[in-house]
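> Quick one: sequence and predicted model below, then my questions.
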Amino acid sequence: MRCHNRSFTPTALQPVVMPMPLALGTFIVPLIVACAMFMENVDGTVIVTSLPVLARDLGQDPITLKLAVTAYVIGLGVFIPICGWVADRFGSRTVFRTAIGVFMAGSLMCAASTSLGTFVVARFVQGLGGAMMVPVGRIIIFRSVPKSDFIRAVNYLTVPALLGPVVGPPLGGFITTYLHWRLIFFINIPIGLLGIWLANKHIANVREAHPGRLDWTGFVLSASGASLFMLGLSLVGGELVSNTVSVSMCVIGVLLLVVYVLYANRVELPVLDLRLLRIPSFHASVVGGSLFRIGLGAVPFLLPLALQEGLGMTAFKSGSITCASAFGSIFMKAAASRILERFGFRTVLMFNAGCAGLAIAVYGLFFPGTPHWLIWCVVLFGGFFPSLQFTSLNTLAYADIPSRDVGRATSVASVIQQISLGLGVTIAGIVLQISHNVQGHSTIVFSDFWPAFLVVGLFSFLSIPVTARLPQGAGDEIARGSRGSA
């Protein structure tokens, strides 16, 4: 659960407040972290539901608002690798409270935004808060809860992860349709204040006496390279900067990332240790999983846009439909361990990726007049496959990782996953823009969307050759263990 690359040494930790009774800690600490996770999950889902209305209010093309989604992902990807070091340096409670405060400040900046530029900056600030908030919260749980109660604590933590995508879309759609989109950003304020108050009362400010030296060179190279590449790609084909500028940003970003790879292979403890990708199960989970996430990362952006701009639904109706995928995810989680035990990781990852890709492509077949109940059922069914795939990928990631390397593996996996989710939104936006221009429509219509859904669906299929390289029986021990704890 650690987010930095040094081993955990309990003797070096310095708690500032007295620890609570173990039984209370097992319950209350995960729920405090759950406040932060719920706030982040709801925020992400309400925003994508409101993007078309928000774009018109800011005088922008709805496709351009992909920048707002990408900016948040950049904030996450840039700062996740150093969250563990920062928590050890300044204290986990201090960083956790500050992160919630930064996220709330970003939310208020979003509500006050009057232009695309200010909104994108506000979303980046939210991403900075999110990068420190949930990962540091997981570190707090790891340090506060006895190992014998760890599974129970994690179960408490998963509740908001499941409820956020259920509550967020209809709530955001309702506020946007019947009130005003600016009000959706005030949802975070009472939740954040509650989280800060509970953290002050129940979380010890644990830190390491000697956190060591942060790999600043690696951090600057990886952060600037990933940011320039992602931002440049998001600006391609837009009106904010010329294509020459956006392509130049992409090229410089790639060059910086190449320099980082060369640098990371020469130092002992890089901020992101890419050498861990040589482990087959970790490689399949991260690389194959990231290709899969490109497709799935596009759906929360693309589907509400298609329902509202292509089919003419209100934001509330759109949100009531897109939340169906969350119900599908919940249903599948109950069966995931049994499916993995029966068929194994390799078979499940390959077959399920194909099913997920087809499900995404089917979203592009919706047209005006398609019964809303049918769309809801298709979206519900489409939620099954990502849930099973993410459960499999996240479990397989640590199958062969030594315990001393779990923190470094978490950093690598988290950053690559976030970048792939952002790439999904960017690629979907580019394909949608090309489709719209080629077909020559004056406004976005439903027929503009099917090429975008088809292209992002293909990325799920691209993950199959990567996972096919897994040896037969990979992760079987974990699959059997997951059945026992299901």
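Ah, there it is.
> contacts, neighbours, all on C-alpha from now
Will do.
> any idea which helix or strand carries the residue nearest to Val259 when sequence neighbours are not counted?
Closest residue to Val259 in three dimensions, ignoring its sequence neighbours and counting by C-alpha to C-alpha, 6 or more residues apart in numbering: Leu221, at 7.4 Å. Assigned by DSSP states H and E, Leu221 falls within helix 216-235.
> Next secondary structure after that helix?
The element immediately downstream of helix 216-235 (helix or strand, assigned by DSSP H and E) is helix 243-264.
> who touches that next one?
Among residues not part of helix 243-264, those counted as contacts by C-alpha atoms under 8 Å, 6 or more residues apart in numbering are 218, 221-222, 224-233, 235-237, 270, 272-274.
> buried residues in that helix?
Taking 16 or more other C-alpha atoms under 10 Å as the basis for neighbour counts, the residues of helix 243-264 that come out buried are 243, 246-254, 256-257, 260-261, 264.
> another structure for you, compare them:
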Amino acid sequence: MPPVMDPRTAKLLPWIVAIAFFMQMLDGTILNTALPSMAASLNESPLRMQSVVIAYLLTVALLIPASGWIADRFGTRRVFFAAILLFSIGSLLCAESPNLGFLVASRVIQGVGGALMVPVGRLVVLRAYPRSELVDVLSFVTLPGMVGPLIGPTLGGWLVEYASWHWIFLINIPVGIVGCIATLKFLPDLRGAERVRFDLGGFVLFGAAMVLVSVALEGLGELHLAHARVMLLLLAGLACLAAYWLHAAKFEKPIFSLALFRTHTYAVGILGNVFARLGSGAMPFLMPLLLQVGLGFSPSRAGMTMIPTAVFAMFAKAMARRLIERLGYRKLLTINTLLLGALIASFATVDASTPYPLLLVHLAIFGAVNSLQFTAMNTVTLIDLSDADTSSGNSLLSVVMQLSVSLGVAAAAALLQGFVSQYVHPSESQVLESFHYTFWCVGGMSVLAAAIFLQLSPDAGRAATPVEQHAAGEL
């Protein structure tokens, strides 16, 4: 049963969790713009600065699997406070870094905080509110996370140009201070019903799998590793994952129980997240490139062009609950997934002759559909889990979300590079054509997830909705 909260705490709690979402999403999008300036300031080659991104990525990939156990062991208030504090301290150390080695170490500290902030924040929401309110609360707390990618690149470019790269980290400090104070004052201290022994063997196997797979995915994209190395890393990661599966089958309390997949909505939601996020994860990578490289937009104009995507995503969050109650998860997710894939593929029609207002409308519709997809599939994944499984199930969802987005970016980058490499000296029209082919492929990948969501039962997740509860009360 959810804890009893006073009205003020119930109202403020989503805002506190939203701070964590905002900090992490802003940091993830603001940094890339500043890497060249950081390299010049630290007397490093820009090609070596990728370690700044990878250090954070690998730390998060390694620690997310343990986030649920840590929250159960030490309590959500203490862990959430420590996460925001570590993220803020790491940000301060990044801003004060005198060399690349110090900066990479500081990013690891940031990564420890980042690995705990969002999973533990979502776990607090899952435990603190009735399942009937889950759609509304999750929709609200993820809104600031959608603002981060909107303002991140533009803010990063402005800070580098008019101040210095240090400020991309220093802006986290006041937000972190507010988050720490609010956490200590209002966040409930929730723990698991029973204390279990930490699954160290499972953590090592699963963590190794996540790190190896993450490096392999980055190797396809930004690291530009040879394909043989990527395959070796990927196979090693899959071997560790298979070893974890065998370990979890015999261990009494594994870090991620195989019993989670006996909850049908959870199994469908996890698999649906993997494939649906391939397209959604690729879009923040593809669209700025299309606008700047394919259509010749300036960075500032490209950033402004993306505003309708974020604005209409926020409007869609407000409609999510009513649509889910009216259509049910099965029908909504099947239709919305098909529509999302079709919208992604339809960006293959955008070229220099596309009227600018039409492009803005196109992006606005995509933002709304994409936002509704995230809300519905995340909620259906978690809504039927038992209280005993919420911690483990929520942590696994966080891992899947991170890896599927990384896979989407890597797949889009590989597709785009493959299409462009067909030409010895590609012209502007051939580059644009390569973007079009990539959008067709990414949209097609997204459509495939609809077959997964069709496996939901027509009444999946609806037992927890207010409509059903009200009807039950009248009987």
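On my side now, so go ahead. Worth saying up front: this structure is predicted, and the values here are computed from it rather than measured.
> Could you tell me the TM-score of the two chains?
Between these two chains, after superposing, the TM-score reads 0.82 (TM-score structural alignment, normalised by the length of structure 2); 465 aligned residues with a C-alpha RMSD of 4.0 Å.
> which ones are touching the residue nearest to Val259 of structure 1?
Taking C-alpha under 8 Å, 6+ apart as the definition, contacts of Leu221 of structure 1 comprise Leu256, Leu257, Val259, Tyr260.
> repeat that for 7 Å
The contact partners of Leu221 of structure 1, by C-alpha atoms under 7 Å, 6 or more residues apart in numbering, come to Leu256, Leu257, Tyr260.
> Among those residues, which one lies nearest to Ile191 of structure 1?
Closest approach to Ile191 of structure 1 among the contacts of Leu221 of structure 1 (C-alpha to C-alpha): Leu257, at 37.2 Å.
> For the helix or strand that Phe102 of structure 2 is a member of, name the packing helices and strands.
Taking DSSP H and E as the criterion, Phe102 of structure 2 maps to helix 100-128. In terms of contacts (3 or more C-alpha pairs under 7 Å, 6 or more residues apart in numbering; DSSP states H and E), helix 100-128 of structure 2 is packed against helix 7-41, helix 50-74, helix 76-95, helix 390-420.
> Return the set of buried residues in the helix or strand just after that helix.
The helix or strand immediately downstream of helix 100-128 of structure 2 is helix 134-162, counting by DSSP H and E. Residues of helix 134-162 of structure 2 classed as buried by neighbour count (16+ other C-alpha under 10 Å): 134-160.
> and if you look at stretch 351-370 of structure 2?
Asp351, Leu359, Leu360, His362, Leu363, Ala364, Ile365, Phe366, Gly367, Ala368, Val369, Asn370.
> which residue packs closest to the fifth one, ignoring adjacent ones?
On the basis of C-alpha to C-alpha, 6+ apart, the spatially nearest residue to Leu363 of structure 2 that is not a chain neighbour turns out to be Thr309, at 5.2 Å.
> That neighbour against Ala364, yeah?
Yes: using C-alpha atoms under 7 Å, Thr309 of structure 2 is in contact with Ala364, at 4.6 Å.
> so which helix or strand takes in Gly279 of structure 2?
Gly279 of structure 2 is part of helix 264-289, with elements assigned from DSSP H and E.
> Onto which residues of structure 1 does that helix map?
Per the alignment by TM-score structural alignment, helix 264-289 of structure 2 matches residues 280-305 in structure 1.
> which part of structure 1 lines up with stretch 438-445 of structure 2?
Here stretch 438-445 of structure 2 aligns to structure 1 at residues 452-459, judged by TM-score structural alignment.
> Relative to structure 2, what is the average displacement of the matching stretch?
Stretch 452-459 of structure 1: mean distance to aligned residues in structure 2 after superposition is 2.2 Å, counting by mean C-alpha distance after the TM-score superposition for structure 1.
> longest helix of structure 2?
Criterion DSSP state H: the longest helix present in structure 2 is helix 307-346.
> my guess is Thr142 of structure 2 meets Val17, correct?
No: using C-alpha under 7 Å, Thr142 of structure 2 makes no contact with Val17, being 8.8 Å away.
> For the closest residue to Leu290 of structure 2 other than its chain neighbours, grab the count of nearby residues.
When the adjacent residues along the chain are set aside, Leu290 of structure 2 lies closest to Phe435, with 6.7 Å between them (C-alpha to C-alpha, 6+ apart). For Phe435 of structure 2, the neighbour count with other C-alpha atoms under 10 Å is 26.
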